[in-house]
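Student: Only the shape, not the letters, is given here:
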């Protein structure tokens, strides 16, 4: 998926497809950086989306996601023992009100901030942003206070 963008000087530039070398020259970045084709998916299936396994010094990919570190008062529903990386698998505590983007994502709610990130990052849908936030692979550094100052998430 190539996207055409206009630079400030008016010269059009095609963004490289996901999974390709982002450099404008063949030798521009560490060889093999972003060499894996993208697999934007929830849970463990999407763990390698932007990985560079051949980059020296990088730690191995984690086998756990944020779904493995649920607060103790959240209860896993029966029947979701094997497929627990989804909002349908969890019951929040009584009276729980989400505050953070992670909490909204764990409940399966797409926020205005998630929609804005998806709008800005044209290769993602709001649901994919929600899934990446819920898995702990994406952090949206914005909250309701930030929006009052017109800061872009």
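Tutor: Noted; the coordinates are in hand. Small disclaimer: the values here were computed from a predicted structure and weren't measured. Numbers count the residues shown, from 1 in each chain.

Student: When you work out contacts or count neighbours from here on, use the C-alpha atoms and nothing else.
Tutor: Noted.

Student: What is the helix or strand hosting residue 113 packed up against?
Tutor: Under the criterion of DSSP states H and E, residue 113 resides in helix 112-120. On a contact count with 3 or more Cα pairs under 8 Å, 6 or more residues apart in numbering; DSSP states H and E, helix 112-120 meets helix 126-135.

Student: take a look at this one as well, against the first:
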């Protein structure tokens, strides 16, 4: 169920876990991997990339595979770790809207209590998004190549 922050931003639930390569490795060598985590995610059409709270990434025992500059809203640039995760977003009836088994995300320390994940345009461009703030609903659906809702 979506919610709206006091500033009118849309927050939904997203599930993250180890990426497909990590799951395959663990399955091959009969090792366990951390269970997926569901957390509040901000829909941010102004963000270019996805960002996840470092505390969640660490709870999944994930290792950064790179460090890159993350450009902020104010034009500042900070070197941040980059992780691969499995990212999923489902509708309230269980329909899979986003299912990215090898999604790159930046790890940051969040100060907001409203959300722990930011969904940027690298993921959002694959869905159709409708928001009605007056009635407090959000419609998400996957889009096909011709941009028709499924």
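Tutor: Yep, it's here. Predicted, not measured: the structure shown is a model, and the values here were computed from it.

Student: Could I get the TM-score for this pair?
Tutor: Remark: TM-score between the superposed chains equals 0.24 [TM-score structural alignment, normalised by the length of structure 2]; 74 aligned residues with a Cα RMSD of 5.7 Å.

Student: quick one on the thing from earlier: quick check: angle from the helix holding residue 113 of structure 1 to helix 126-135?
Tutor: Inter-element angle recorded for helix 112-120 of structure 1 and helix 126-135: 120 degrees (by axes from the mean of the first three to the mean of the last three Cα atoms, to 10 degrees).

Student: buried sites along helix 112-120 of structure 1?
Tutor: Applying a neighbour-count criterion of 16 or more other Cα atoms under 10 Å, one finds 113-115, 117-118 buried in helix 112-120 of structure 1.

Student: pretty sure residue 114 of structure 1 is touching residue 131, no?
Tutor: No. In this structure, residue 114 of structure 1 is not within contact of residue 131 by Cα atoms under 8 Å, at 10.1 Å.

Student: In structure 2, what residue spans correspond to strands?
Tutor: Taking DSSP state E as the test, the strands found in structure 2 are 3-4, 10-18, 37-43, 51-53, 66-71, 77-90, 96-108, 117-119, 127-132, 137-142.

Student: Distance check, the closest residue to residue 137 of structure 2 other than its chain neighbours against residue 118 of structure 2.
Tutor: Using Cα to Cα, 6 or more residues apart in numbering and skipping residues adjacent in sequence, the residue nearest residue 137 of structure 2 is residue 131, 6.1 Å away. Distance of residue 131 of structure 2 to residue 118 of structure 2, given as Cα to Cα, to the nearest Å: 17 Å.

Student: Look at the two and report which has more neighbours.
Tutor: Ranked by neighbour count (other Cα atoms under 10 Å), residue 131 of structure 2 and residue 118 place residue 118 first, with 22 against 13.

Student: Isn't the more buried one up against residue 51?
Tutor: Yes. The criterion here is Cα under 8 Å, and residue 118 of structure 2 meets it with residue 51 at 5.0 Å.

Student: any common contacting residues for these two?
Tutor: Common contacts of residue 118 of structure 2 and residue 51 (Cα atoms under 8 Å, 6 or more residues apart in numbering): none found.

Student: could the buried residues of helix 112-120 of structure 1 be laid out in TSV, adding distance to residue 135 of structure 1?
Tutor: Converted to TSV, those look like this (distance: Cα to Cα, whole Å):
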residue	distance to residue 135 of structure 1
113	17
114	14
115	17
117	16
118	16
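
Student: Going by distance to residue 148 of structure 1, which of those wins?
Tutor: Residue 148 of structure 1 lies nearest to residue 113 out of those, by Cα to Cα, at 12.4 Å.

Student: Can you give me the distance of the closest one to residue 119 of structure 1?
Tutor: From residue 113 of structure 1 across to residue 119 of structure 1, the span is 10 Å (Cα to Cα).

Student: And residue 103 of structure 1, how close does it get to residue 4 of structure 1?
Tutor: 34 Å.

Student: Mind checking which of the two has more residues around it?
Tutor: Comparing residue 103 of structure 1 with residue 4 by neighbour count (other Cα under 10 Å), the higher total belongs to residue 103, at 16 against 11.

Student: residue contacts, the more buried one?
Tutor: Each residue near residue 103 of structure 1 by Cα under 8 Å, 6+ apart is listed here: residue 134.

Student: which helix is the longest one in structure 2?
Tutor: helix 20-28 (DSSP state H).

Student: tally of neighbours for the residue lying closest to residue 76 of structure 1 once chain neighbours are set aside?
Tutor: Nearest residue to residue 76 of structure 1, sequence neighbours excluded (Cα to Cα, 6+ apart): residue 90, at 4.6 Å. A count of nearby residues for residue 90 of structure 1, using other Cα under 10 Å, gives 19.
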